[in-house]
Structure formats: structure tokens, C-alpha cells
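*Asks:* any chance you could fold what I've pasted below:
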Amino acid sequence: MAVVEIGEPGRVRRDLPPLCVKSGVPTEDSVRLAGSAAPGWTGAMILFGILPWLFASTMSGRRYEVELPWRRDLVLRYRGWRRAGWVLVAAGPVMALVGASAGVERAGFLVWLSVLGLATVVVTEWRHSVGVRLSPEGVLVVTRVHPDFARACRR
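*Replies:* Purely as a prediction, here's the structure:
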């Protein structure tokens, strides 16, 4: 997967090519992403704990709103897998509790559904979504995009 600079948080490029960011094929569909992007160095703060990481990410993050060309079927697949993962995360403890109250032996084993669900969410986020972060120069960078989309953006 490739990386593309799309402008500063307040002035994002509007002339993005009409190619899907994940598949590189022409598309008329688009998705609006909004959030906060932090520089890459804030990830290293996790070594010092959750609170230092949260503080660094929050204080150095900048709000963004960007519209990216993205095929609708890919977005729906991504959202479906993510939803299924979170359902498994929630279902694990609930099923273990219900099983334990019903007297089922080894009902605690059902908590592994949560682990499976969390793995599903992580893999889905990594494979089917894009990342947005700030470069050291303060430019918004979209990561995990298709190489054809990245080449078209550089032209």
C-alpha cells in the first residue's frame, strides 16, 4: 500500500483523481472522513503509557475533514466486517455470563469470542480502511491507499 500527501488540515486538496483509494479503479462514489490526525512520533509515546500517549496525541492532533473517492461496495464490506467484529466483542462476555448462570461447564471459554471479534476489527481496519496522519511538516498524509491512486495523485 502507498502513502499520499493531500494538503494541510485546513486546506485539503479538492482535485483528487476519481480513482478508488483502496482498489485503484475509476469510481463516482466518495466517502467523507473527519477526525483528528496526529504526527507519527506520538505513537512512540505508548511506551510510556496510555495517558502520555493520549496527552501527546490530543495536544498535537489537528482536526481534518476530507472527501476521498471510494467504491461503495468496498465501504459497505468494510463496515459490515467491522460491525461483525464489534458484535463478537460484545457477545463473548454476554454469552459467557448467560452460560455461567445456566450452569454450563467452561462457559468462560466463550469470552474467546471477544478475542476473535477484536482480531476481526483490527484486521478489518488494517486491510479495508485508510489511515490519516500528519507528516513532520504538518501536511495531512493518507496511508494504506492503492498504488494506482497514489501515482495519479502525484501527477
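*Asks:* hey, let's count contacts and neighbours off CA atoms from now on
*Replies:* Fine.
*Asks:* enumerate every residue touching residue 132.
*Replies:* Going by CA atoms under 8 Å, 6 or more residues apart in numbering, residue 132 touches 37, 140, 141, 142, 143.
*Asks:* can you give me the buried ones in the helix or strand containing residue 100?
*Replies:* Residue 100 is part of helix 72-101, with elements assigned from DSSP states H and E. Using 16 or more other CA atoms under 10 Å as the test for burial, helix 72-101 gives 75, 78-79, 81-83, 85-86, 88-89, 91-93, 95-97, 99.
*Asks:* cool, stretch 53-72 as well?
*Replies:* Per 16+ other CA under 10 Å, stretch 53-72 contains these buried residues: 53, 56, 57, 61, 62, 64, 66, 68, 69, 70, 71.
*Asks:* which of those residues lies closest to residue 119?
*Replies:* Comparing these against residue 119 with CA to CA places residue 53 closest, at 22.2 Å.
*Asks:* correct me, but the closest one touches residue 39?
*Replies:* No: with contact taken as CA atoms under 8 Å, residue 53 and residue 39 are classed as non-touching, separated by 11.7 Å.
*Asks:* this one as well, want them side by side:
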Amino acid sequence: MANVRLGRTGSVVDVDLDVCVKTGVPTRGTVTLTGSTTPPWVGFLLLITVVGYLFASAMASKKFRVTLPFSHAAYDRWQQGRRLAWGAGLVGLVGIVLTVVVGDGLVGAWTAVPGAVVVAALVGGVLNGRLRGVGIVATRHDDLVVTHVHPTFAVAVRDAVREPLVR
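*Replies:* Purely as a prediction, here's the structure:
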């Protein structure tokens, strides 16, 4: 998978191509992703202090709005995997709470089963995001980068932004 620089953080980006960002096949469907991103140095603060991380994350985050060509079938698979991971995680957490509340003397042994469901949900959610989704990150130079894109999409973006030579 490739990474593509699309603009500056804090900007609205509309990619007007007909190549799916994830599969590389022609598509007319688009998906708008909104959110916020922080520079990479903010993550380092999590190793030192949680309060400092939360403060720096709140102060350094910049919002984005990116419209990408995304096959609706591929996008739906990504979203279905996200919903499944969240559902399994919630079922596991409810199982842990019920085991602690209802369990008599075997709380430790019975907590392992819902705990394993929570771990499986976390691993499944991360794998789903890596294999089926795209990520949007900020570089230290405030560039907006879309990660885990199909190489065909990356080539199409590079070809689209390349200006023709004038003689």
C-alpha cells in the first residue's frame, strides 16, 4: 500500500479522480471523511504523561475534510468490519462486568473468556483498518497524507498534480 500527500492540514480537499482509493478500480462513488489529526510528535508525549498528551493533542489538532473516490462496496466492507469490531468489544466488556458482578469465586477463570473477546475485537479492528481502510495523518510539515491507498490511486494522484511542461 502507498501513501499520498493531498494538501495542507486544516484544509478541505476534494480529489476529483475516477480511481478508487482502496481498490484501484474505476469508480464514480465518493466518500467524504472528516475528522482531526495531530502532528506525530504529540504521540511521543503519551510515553511521558497522559495529561500532557491530552493537552497537546487538543491544542495541536487540526480538522480536515477529504472527499475521496471510494468504491461503495469497499467502503461498506470497511464500515461493516468497524461495526463488527465495536460490537464484539462491547459484548466482551459487558461479559466482563457480568462476570465480576455475578461470579462467585471463579471470577478470574470466567473473566478470561470475555477478555479474549475484547482482545479479538481490538486485533480485528486494527486489521480491518489496515487492510480495508485508509488513514489520514499529518506530517511534521503540516502536510495531509492519506495512508494505505492502492498504488494505482497513488500513481493517478501523482499524474494529476504534475504540470505539463511548456516550451
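*Asks:* in strands, which of the buried residues of stretch 53-72 of the first structure fall?
*Replies:* 62, 64, 66, 68, 69 (DSSP state E).
*Asks:* returning to that earlier point: in a markdown table: the contacts of residue 132 of the first structure, plus distance to residue 128 of the first structure, neighbour count and secondary structure.
*Replies:* Formatted as a markdown table, those follow (distance: CA to CA, whole Å; neighbours: other CA atoms under 10 Å; DSSP: H, G, I helix; E, B strand; the rest coil):
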| residue | distance to residue 128 of the first structure | neighbour count | secondary structure |
| --- | --- | --- | --- |
| 37 | 19 | 23 | strand |
| 140 | 20 | 27 | strand |
| 141 | 17 | 19 | strand |
| 142 | 13 | 21 | strand |
| 143 | 12 | 18 | strand |
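*Asks:* from these, which is closest to residue 121 of the first structure?
*Replies:* Set against residue 121 of the first structure, the nearest of those by CA to CA is residue 143 (18.0 Å).
*Asks:* and what about the residue lying farthest from the centre of the first structure, helix, strand or coil?
*Replies:* Largest separation from the mean C-alpha position in the first structure: residue 103, at 39.3 Å (CA atoms, centre = their mean). Counting by DSSP: H, G, I helix; E, B strand; the rest coil, the backbone at residue 103 of the first structure sits in coil.
*Asks:* tell me which residues touch it, please.
*Replies:* Here residue 103 of the first structure is in contact with no residue (CA under 8 Å, 6+ apart).
*Asks:* if we use 10 Å, what do you get?
*Replies:* residue 97 (CA atoms under 10 Å, 6 or more residues apart in numbering).
*Asks:* please apply the same query to residue 103 of the second structure.
*Replies:* 96, 97, 109, 110, 111.
*Asks:* and which of those is nearest residue 159 of the second structure?
*Replies:* Of all the contacts of residue 103 of the second structure, residue 159 of the second structure sits closest to residue 96, with 52.0 Å by CA to CA.
*Asks:* any idea how far that closest one lies from residue 111 of the second structure?
*Replies:* 6 Å (CA to CA, to the nearest Å).
*Asks:* before we move on, back to that, export the contacts of residue 132 of the first structure as JSON lines, with columns for distance to residue 153 of the first structure.
*Replies:* Listed next are those as JSON lines, based on distance: CA to CA, whole Å:
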{"residue": "37", "distance to residue 153 of the first structure": "20"}
{"residue": "140", "distance to residue 153 of the first structure": "14"}
{"residue": "141", "distance to residue 153 of the first structure": "12"}
{"residue": "142", "distance to residue 153 of the first structure": "11"}
{"residue": "143", "distance to residue 153 of the first structure": "13"}
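*Asks:* and of the residues you listed, the nearest to residue 12 of the first structure?
*Replies:* Closest to residue 12 of the first structure, out of all of those and judged by CA to CA, is residue 140, at 7.9 Å.
*Asks:* could you check how far the closest residue to residue 10 of the first structure other than its chain neighbours is from residue 120 of the first structure?
*Replies:* Leaving aside its sequence neighbours, residue 10 of the first structure sits nearest to residue 64 (CA to CA, 6 or more residues apart in numbering; 6.9 Å). Here the criterion is CA to CA. By it, residue 64 of the first structure lies 27 Å from residue 120 of the first structure.
*Asks:* do residue 97 of the first structure as well
*Replies:* Distance of residue 97 of the first structure to residue 120 of the first structure, computed by CA to CA: 22 Å.
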